[in-house]
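Engineer: Structure, please.
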Amino acid sequence: MADRLTLGLDFGTESVRALLVDLRGREHASAVAKYQHGQIIETLPGSPKKLPPLYALQHPQDWIDSAARATRRALRTAGAKATDVIGLGVDFTSCTMLPALRDGTPLCLVERFAREPLAWPKLWKHHGAQAQTERINRVARERGENFLARYGGAIGLEWFFPKMLETLEHAPRVFKAAEVWLEAGDWFVWQLVGGDATTLPRSTCQAGYKGMWSADGGYPSEDFLRALHPDFTRVVKDKMPGRLLAPGVSAGGLSVAMAKRLGLREGTPVSAAIIDAHAGVPGAGAAEPGTFVMVLGTSSCHMLNSVEERFVPGVAGIVRDGILPGFVGYETGQAAVGDAFDWLRRLAGQRDLRLLSQQAAALAPGADGVLCLDWLNGCRTPLMDGSLTGAFTGLTLHHTPAHLYRALLEASAFGVRWIVDLLREHGVPVNRFVATGGLPHHNPLVVEVYADVLGAPITVHPCKNGPALGAAILGALAAGAFPSPNAAIRAMATARSASVVKPQRSHRSAYDELYIRYRELASHFSSP
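Structural biologist: Purely as a prediction, here's the structure:
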């Protein structure tokens, strides 16, 4: 094979995708392998005992087994040899995390802990640490901890430290036995490259956005951790060894054992991990600062790289080197997007959204008086409150499901506009919009409404596997194939066949007025 290839491994909630691309970004093969155990939400493997509510766990062996199957299948499809692959990148759900021994063995695979739920990896959507999250936020506010400013004033329920503290308080035997706590993405990269726990590669992306770490201040202080729980004081020093690496920096070469499992060459450079949604930034061709990348799916993550570091209230993560080396990465998001649309579809008794979309597209802005508040799964940015609920107002007997759907689309777009306004008001430039993920490709009306509400064109990147492509780009950087992230992204993810959705000028004044009403409705429903 004349073309050198890079491999992107994209770990989702149910499966892993292996994507092989060349250094011009051309896809040679893609393969998906499901996890044998999927999401563990009812019972542990081999146990009849029901798990507590809000638990969501995974089996770590699934990650290795599925990655091996997907990689070998992709190599066969591409007709590629192990020597054709020059680098490997990994993106992973976050915060999915686990306790392990110092040799990397997950604690759940140690026989005496196999029946302990909190010894298993906690999936990102595990919501068992509500009380611990509330305490972390309360104590941090009382102490005036500086790290809160990087997260818009609140730590999230799904993050790293709440889940550790949950284990300490609900399964102290597990907490005591855990020698290493780490993100699943970091664990997988560690398994790929091997080595001692003291040098295990931790991603600045995962640490910065979900682990309360910064390049300037490190992790929270021992004084703060002691204030949370006396036995939590030395958790960073004693149970979080490793070195911090930015995505795209080489974590090491593929070990002999893992090279054999994956069908690749020993020593193949492996990039430090990145959060799955954040991999969509390089995957969407966003090489320059000021590009607002909307990864639109079940929920939405919006990412932006900037040369400016500004602490913006309500923005969930502001991390230097968090997405790409050399930039300050901003993360925002909306908790219900694609799943909210699907909820309305089911409520309306429709098999799919096509008919609703056709009917909604025929309606004028404002959905004939129906206004929606899109907090059907709480509000991420800017209010960081999972307890908030959604609403529809202005309903009459003549309204149809299409009116509700149009109003829900518009509300989702108003939420994005609020986020963009917030960034700009605090000195963070937003110059360009790119949409990626599943929704823009199979639901174009979403992008049309977003463009109208934002009053700006939106580029829809043609790649349907944006995070996997982003991971592959990081693999190329780890291999030294490009002199900079900018060069790699321009070569491998330039959207040569991208479509651009332009706003309809005739809709601007109507949406400006509706946006004001949306903000008034949000103020009413978020007031105590």
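Engineer: When you work out contacts or count neighbours from here on, use the C-alpha atoms and nothing else.
Structural biologist: OK.
Engineer: Now do the helices in the stretch 251-400 of the chain.
Structural biologist: 256-262, 276-283, 338-347, 354-361 (DSSP state H, counting those that start in this stretch).
Engineer: Please identify the most buried of those.
Structural biologist: Mean neighbour count, computed with mean count of other Cα atoms under 10 Å, is highest for helix 276-283 among the helices of the stretch 251-400 of the chain, reaching a mean of 30.
Engineer: how many other residues sit next to residue 419?
Structural biologist: Around residue 419 there are 20 other residues, counting by other Cα atoms under 10 Å.
Engineer: no wait, residue 482
Structural biologist: 16.
Engineer: Can you classify it as helix, strand or coil?
Structural biologist: coil (DSSP: H, G, I helix; E, B strand; the rest coil).
Engineer: Skipping adjacent residues, who's closest to it in space?
Structural biologist: Excluding its sequence neighbours, the residue lying closest to residue 482 (Cα to Cα, 6 or more residues apart in numbering) is residue 488, at 5.6 Å.
Engineer: isn't that neighbour right up against residue 479?
Structural biologist: No. Under the criterion of Cα atoms under 8 Å, residue 488 is not in contact with residue 479, lying 11.2 Å apart.
Engineer: re the thing from before, my reading is that the residue nearest to residue 482 lies in a helix. Confirm?
Structural biologist: Yes. Counting by three-state DSSP, residue 488 is located in a helix.
Engineer: Quick one: closest of the helices of the stretch 251-400 of the chain to residue 525.
Structural biologist: With Cα to Cα as the criterion, residue 525 lies closest to helix 338-347 of these, at 18.2 Å.
Engineer: And what about the closest residue to residue 283 other than its chain neighbours, helix, strand or coil?
Structural biologist: Sequence neighbours aside, residue 470 is the residue nearest to residue 283 in space, at 3.8 Å (criterion: Cα to Cα, 6+ apart). Of the three states, residue 470 takes helix under three-state DSSP.
Engineer: Also residue 456?
Structural biologist: coil.
Engineer: List the contacts of it.
Structural biologist: Residue 456 makes contact with 433, 502-503, according to Cα atoms under 8 Å, 6 or more residues apart in numbering.
Engineer: Distance-wise, check it relative to residue 449.
Structural biologist: 11 Å (Cα to Cα, to the nearest Å).
Engineer: quick one more, to check against the first:
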Amino acid sequence: MDDVVIGIDASTTAVKAIAFTRDGKELFQARETYPLSNPKPGHFEQDAEHWWTALLGALRAVTDKVGAARVAAISIAHQRETFTLIDGGGKPLIPAILWLDERARPQVIRLSAELGREAIRDWSGKPPDPTPALYAIAWLAEHQPRALHNAAAIVDVHGFFVHRLTGRLVTSTASADPLGLLDVENGSWHPRLVEAAGLRPDQLPELVAPGTVCGGLSKGVAGLTGLRAGTPIIAGAGDGQAMGLGMGVHGAGKSYLSLGSGVVCGCYSQEVTTSDTFRTLVSPTGSGFMLETVLRSGMQLVDWIVRTTGSASAAALEKAAVDVAAGSDGLLVMPYWAGVMSPYWDGAARGAIVGLSLDHEPKHLFRAVLEGIAFEQAIASEAMEGQTGGKPTAMIAAGGGTNSELLMRIMASVLERPLSVSPVNEAAALGAAMLAASAVGWFASPEAAAEAMTAAPTRHVDPVGDLVPFYRTRKEIYRDLYHATRDIHARLGEVGEEV
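Structural biologist: Next up is the predicted model:
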């Protein structure tokens, strides 16, 4: 009994509840989806009640399979920056505003001017950008002031779930941090940022460190899920940090590379450090910090190419692109289809395809996109590692992009380092499970849980010797592309706004 922990991964599209054993093996997984609303350009919303229904369904499915008596604890990883407002009974007052949302670009400009761009970055760890909830909350203060004033609390996904599961209004510092309201160094709400958002201190959940027991499962929810009343609910973390922990990245010497819809790279830092070249986040272990670079448009560009060119599939394009020479016959792609976060933090930036000729075909574009993603990551990693003491000895990759042999060869060659591929399919949920396992005493710390519950990578991809110097030269040309197109994209955006 009590030999299983459940890790929750509440992503942008679904809740996954996964039962893990003490050695990190997945025993059973249940997945419940929910819709995403895009009511206006740049507005991305969800109904938090859909999250709750999905969570209950996933937990019920896992409990039915493994048995309530085996579940020692539950912990939560979740889509970051996403939030909603609730009343005193926990009912959502507005549609949840997602991390994808871009409605608050004017508030980014205003708050940067009022508080100082560097001050916001150094307080919160995050350069001003529409992604943190701070700016969307300020948007609500301007456009829906009554809803903001009447709200009992603002909650991230973790806080919403914990309140529903236990009755306590509490969230993890590693969950709330991406909202952009925390003093990242001290792990407490920052009064200036809270005031700038238009919030009152009494509207903020209690903060606890990841791995803390938030409370026990209420009798009412126990009846809905089949779990035992009082089952410990353990403070988790945002999905990015939890994913790193689930991949075994919890201290110096390793970094993670997530090749998903977006491309996220992170490494551990014992000391707080802030910069425009990365975001600084609370570590999921509660000790130290995680530094991250983010490319918003990653593997979704592959889907874009398939759709736009009318190709049969990504696999067919990749098969054709393998025979294209490195450099894609003079084609260069800057993959800013969704703007750029680190290191430029420029929402007006857009993608660029340079060097097109009548000889180019979809296969050339496919390879050039993969090369552009790799160039972008290399420049981001160089900037981050230049401020943190050099290259980590190991980089562990995960996500759908690792299924592309061509991308992995290009990425290793451009980064000039070997890549290990994580054998973990559900790293965010496993990271949450590690926090649960540590909290119930299976292991002495989250770090010890990560060592015990993470399988060693068995697949490794080395740089291709001849490609390294070629891509090194090519990367320097790519480095100038943003600066060459920045003003053009800004002017195009201004013309669009006027129309």
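Engineer: What does the superposition give as a TM-score?
Structural biologist: TM-score of the superposed chains, computed with TM-score structural alignment, normalised by the length of structure 2, equals 0.92; 486 aligned residues with a Cα RMSD of 2.1 Å.
Engineer: thinking again about what came up before, what residue in structure 2 is paired with the residue nearest to residue 482 of structure 1?
Structural biologist: Matched to structure 2 by TM-score structural alignment, residue 488 of structure 1 sits across from residue 449.
Engineer: And for residue 87 of structure 1?
Structural biologist: Residue 87 of structure 1 maps onto residue 73 in structure 2, by TM-score structural alignment.
Engineer: Count the neighbours of the residue opposite residue 417 of structure 1 in structure 2 once aligned for me.
Structural biologist: Under the alignment (TM-score structural alignment), residue 417 of structure 1 pairs with residue 378 of structure 2. Around residue 378 of structure 2 there are 20 other residues, counting by other Cα under 10 Å.
Engineer: now residue 34 of structure 1
Structural biologist: Residue 34 of structure 1: 20 surrounding residues under other Cα under 10 Å.
Engineer: hmm, back to that, residues touching the spatially closest residue to the match of residue 417 of structure 1 that is not a sequence neighbour, list them.
Structural biologist: Closest residue in space to residue 378 of structure 2, ignoring its immediate chain neighbours: residue 415 at 5.2 Å, by Cα to Cα, 6+ apart. For residue 415 of structure 2, the contacting residues are 374-375, 377-378, by Cα under 8 Å, 6+ apart.
Engineer: gap between residue 415 of structure 2 and residue 424 of structure 2?
Structural biologist: Relative to residue 424 of structure 2, and taking Cα to Cα, residue 415 of structure 2 is found at 22 Å.
Engineer: now residue 36 of structure 2
Structural biologist: In terms of Cα to Cα, residue 36 of structure 2 sits 27 Å off from residue 424 of structure 2.
Engineer: And residue 83 of structure 2, by the same measure?
Structural biologist: 28 Å.
Engineer: Those two: which is more packed in?
Structural biologist: Shown here are residue 83 of structure 2 and residue 424; by other Cα under 10 Å, residue 83 has more neighbours (29 against 21).
Engineer: Which residue ranges of the stretch 51-200 of structure 2 form strands?
Structural biologist: Remark: strands assigned in the stretch 51-200 of structure 2 by DSSP state E, counting those that start in this stretch are 71-78, 83-86, 96-97, 153-156, 170-172, 182-183, 188-189.
Engineer: For residue 113 of structure 2, which of these is the nearest?
Structural biologist: Among the strands of the stretch 51-200 of structure 2, strand 182-183 comes nearest to residue 113 of structure 2, with 19.2 Å by Cα to Cα.
Engineer: Which residue in structure 2 aligns with residue 367 of structure 1?
Structural biologist: Residue correspondence to structure 2 (TM-score structural alignment): residue 367 of structure 1 is matched to residue 328.
Engineer: And residue 512 of structure 1, by the same measure?
Structural biologist: So, by TM-score structural alignment, residue 512 of structure 1 is matched to residue 472.
Engineer: Help me confirm that its match comes into contact with residue 414.
Structural biologist: Yes. With contacts counted by Cα under 8 Å, residue 472 of structure 2 reaches residue 414, the gap being 6.8 Å.
Engineer: Look at the two and report which has more neighbours.
Structural biologist: More crowded of residue 472 of structure 2 and residue 414, by other Cα under 10 Å: residue 414, with 28 against 17.
Engineer: give the contact list for the aligned partner of that one in structure 1.
Structural biologist: Counting by TM-score structural alignment, residue 414 of structure 2 corresponds to residue 453 in structure 1. Shown in contact with residue 453 of structure 1 (Cα under 8 Å, 6+ apart): 410, 413-414, 417, 503, 508, 511-512.
Engineer: Most neighbours among the residues you listed, please name it.
Structural biologist: residue 410 (28 neighbours).
Engineer: compared with structure 2, how much does the helix or strand harbouring that one deviate?
Structural biologist: Assigned by DSSP states H and E, residue 410 of structure 1 belongs to helix 401-425. In this overlay with structure 2, the average offset of helix 401-425 of structure 1 from its partner residues is 1.0 Å by mean Cα distance after the TM-score superposition for structure 1.
Engineer: Which strands or helices does that helix pack on?
Structural biologist: helix 338-347, helix 354-361, strand 371-373, helix 444-454, helix 508-526 (3 or more Cα pairs under 8 Å, 6 or more residues apart in numbering; DSSP states H and E).
Engineer: Alignment lookup: residue 295 of structure 2 to structure 1.
Structural biologist: Using TM-score structural alignment, residue 295 of structure 2 sits opposite residue 334 in structure 1.
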